[in-house]
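1. this one's structure only:
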């Protein structure tokens, strides 16, 4: 495609919306007054994500467009960013959660390989944790909830990386699986471009999935820490969906596909999570 001008963000739009995400975004579980601010953040994040993930735009164009997003958070720039900045001003929320997210997308334009688990977590610190922190701020929750939030959000990000490891390599030439793990198994990045994963690659995916399950164990009490019960209900559902996706990653080949929930399976998992959460509330 023709290289995008700095203000042509719409030209890189993927058309994806919040109903197509892996996990609930501003679902009916949230208070009505919280949904609009959460959706403002989602529109901002979706626009920035579409820029960073566009396979045709150059890295230079992406970085210029992301700078245009950043300008909108503190002045005149991208409409999605200006909208979010307006919400943050009205709610007394810092725009740092949006700035940090842009840091992650800019990193995607500059870095396409990772060396270890700590590097992945450092990336998640910018790409995932600020999302949950913003939602918590919208609901007036305390920072005591941040450690559990950070563990859950990092888990969601890494699940996404593992689900899409083949696509990320083929389409974006990005490899989030730490390279030393591949090399130690006698593999290189090209293993991610195959029609299916061999045993050695599956073992690596399973190792990373098990480490992700550790993050989910760290965040197991997150919903119980949240004062807003409607937000806590959504968090309980997200945690259950993440746990099940880890189970799927341990039993299915992400290069073949199918490591995603059907609407029916997601619905049953959500109902089960809500039932367990509210039963726990009644017992308390």
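-> Looks like it came in fine. From a predicted model like this one, the values you see are computed outputs, not experimental measurements. Residues are numbered from 1 along each chain as shown.

2. rest of the way, CA atoms for contacts and neighbours
-> Will do.

3. which residue ranges form the helices in the stretch 151-284 of the chain?
-> 165-172, 179-184, 199-218, 222-225, 229-251, 263-283 (DSSP state H, counting those that start in this stretch).

4. So which bits of the longest one are buried?
-> Buried residues in helix 229-251, counting neighbours by 16 or more other CA atoms under 10 Å, are found at 229-250.

5. ok, now the shortest one?
-> By neighbour count with 16+ other CA under 10 Å, helix 222-225 contains the buried residues 222-224.

6. name the helices or strands packed onto that helix?
-> Packed against helix 222-225 by the contact rule (3 or more CA pairs under 8 Å, 6 or more residues apart in numbering; DSSP states H and E) you find helix 229-251.

7. ok, how many other residues are close to the nearest residue to residue 157 once chain neighbours are set aside?
-> Excluding the flanking residues, the one nearest residue 157 by CA to CA, 6 or more residues apart in numbering is residue 128, at 6.2 Å. By other CA atoms under 10 Å, 25 other residues sit near residue 128.

8. ranges for the helices of the stretch 1-150 of the chain?
-> According to DSSP H, counting those that start in this stretch, the helices that the stretch 1-150 of the chain contains are 32-53, 59-74, 79-91, 96-110, 117-127, 129-138, 146-163.

9. let's bring in a second one:
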């Protein structure tokens, strides 16, 4: 294998579980978000390739980093993102953090506990939201709430795909201590249907993920950019519903992912909730001046 194209899965931004560069985001910013996404997609495809060995994967991830740094022998995806970031005077820090997560995906296949999983999410998920905030000129004071939301999205994906990740990649993000508490080994993820004990583990992890969403609940209200705030509200609504599903459904044998129509209804509800709150605050701010004119 000689380049990212050899590792490509064929997935695009419309195949993801949560919106990427949706129409809610300002049009002039979407190309930069898509450049970041394509870089991340390329790295993800490398890390998840079913037949390439670890050495090949790490070498290709190094080429992606070389592109970011403007070095020779670099990948096109890295070079394109470098150009997009420079055009907006943005740091490459978040993309480099992502590469750390993908390198872990190549070399680390088990997570001992929740804290170890959260450390992984610090590199695999939080940088995506931080990049989008930077692109919109938002305050770094929002990073803790961003990180909580992004970690929740990451764990939701892990729980939805826990059987597939184990069967196809021998990769397990379900913390080993959670399995061990209920007398389970990772092999339980290979069953066609989750045992009652595994259902209890997954539901418990879903509740912990719900606590992350509780931490991030004020996030949309504190985002200055109106359109980005709506996007955050949409994502939060989708995530909350998926957490509830994971508390009740078996991801080994039942569908957890949203159908398009389901996602559309939830997105509308989430966006409207944010819009109504912002309108209410705007009316409240204008009210004193109206009283003063009477």
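-> Arrived safely. Note that the structure is a prediction, hence the values are computed from the model and not measured.

10. After superposition, what is the TM-score?
-> Remark: TM-score between the superposed chains equals 0.97 [TM-score structural alignment, normalised by the length of the first structure]; 279 aligned residues with a CA RMSD of 0.8 Å.

11. still on that earlier bit, make TSV from the helices of the stretch 1-150 of the first structure and add mean neighbour count and distance to residue 270 of the first structure to it.
-> Converted to TSV, the helices of the stretch 1-150 of the first structure look like this (neighbours: other CA atoms under 10 Å; distance: least, CA to CA, whole Å):
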stretch	mean neighbour count	distance to residue 270 of the first structure
helix 32-53	20	19
helix 59-74	20	34
helix 79-91	19	29
helix 96-110	19	27
helix 117-127	18	25
helix 129-138	21	19
helix 146-163	23	16
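
12. Quick check: the aligned residue for residue 27 of the first structure in the second structure?
-> In the second structure, residue 27 of the first structure lines up with residue 22, judged by TM-score structural alignment.

13. Distance to residue 187 of the first structure added to the helices of the stretch 1-150 of the first structure, as JSON lines?
-> Rendered in JSON lines, the data for the helices of the stretch 1-150 of the first structure read as follows (distance: least, CA to CA, whole Å):
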{"stretch": "helix 32-53", "distance to residue 187 of the first structure": "25"}
{"stretch": "helix 59-74", "distance to residue 187 of the first structure": "27"}
{"stretch": "helix 79-91", "distance to residue 187 of the first structure": "41"}
{"stretch": "helix 96-110", "distance to residue 187 of the first structure": "23"}
{"stretch": "helix 117-127", "distance to residue 187 of the first structure": "18"}
{"stretch": "helix 129-138", "distance to residue 187 of the first structure": "31"}
{"stretch": "helix 146-163", "distance to residue 187 of the first structure": "17"}
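
14. Nearest to residue 18 of the first structure, out of those?
-> helix 32-53 (7.5 Å; CA to CA).

15. So which other helices or strands are in contact with that closest one?
-> Using 3+ CA pairs under 8 Å, 6+ apart, helix 32-53 of the first structure sits against helix 59-74, helix 79-91, helix 96-110, helix 129-138.

16. For residue 202 of the first structure, find the nearest of those helices.
-> helix 96-110 (24.6 Å).

17. Name the residues that touch the closest one?
-> 41, 45, 48-49, 52, 59, 62-63, 66, 70, 73, 123, 126-128, 130-131, 133-134 (CA atoms under 8 Å, 6 or more residues apart in numbering).

18. Next one: the aligned partner of residue 260 of the second structure in the first structure from residue 126 of the first structure, what distance?
-> Using TM-score structural alignment, the partner of residue 260 of the second structure in the first structure is residue 263. Distance of residue 263 of the first structure to residue 126 of the first structure, given as CA to CA, to the nearest Å: 29 Å.

19. same thing with residue 70 of the first structure?
-> Taken as CA to CA, the span from residue 70 of the first structure to residue 126 of the first structure is 14 Å.

20. and what of residue 270 of the first structure?
-> Residue 270 of the first structure is 27 Å from residue 126 of the first structure, by CA to CA.

21. and what of residue 141 of the first structure?
-> 20 Å.

22. same question, residue 34 of the first structure
-> Taking CA to CA, one finds residue 34 of the first structure at 23 Å from residue 126 of the first structure.

23. swap in residue 117 of the first structure?
-> In this view, residue 117 of the first structure and residue 126 of the first structure are 15 Å apart by CA to CA.

24. Also residue 240 of the first structure?
-> Taking CA to CA, one finds residue 240 of the first structure at 23 Å from residue 126 of the first structure.

25. what do you get for residue 118 of the first structure?
-> 13 Å.

26. how about residue 131 of the second structure, what's its partner in the first structure?
-> Using TM-score structural alignment, residue 131 of the second structure pairs with residue 134 in the first structure.
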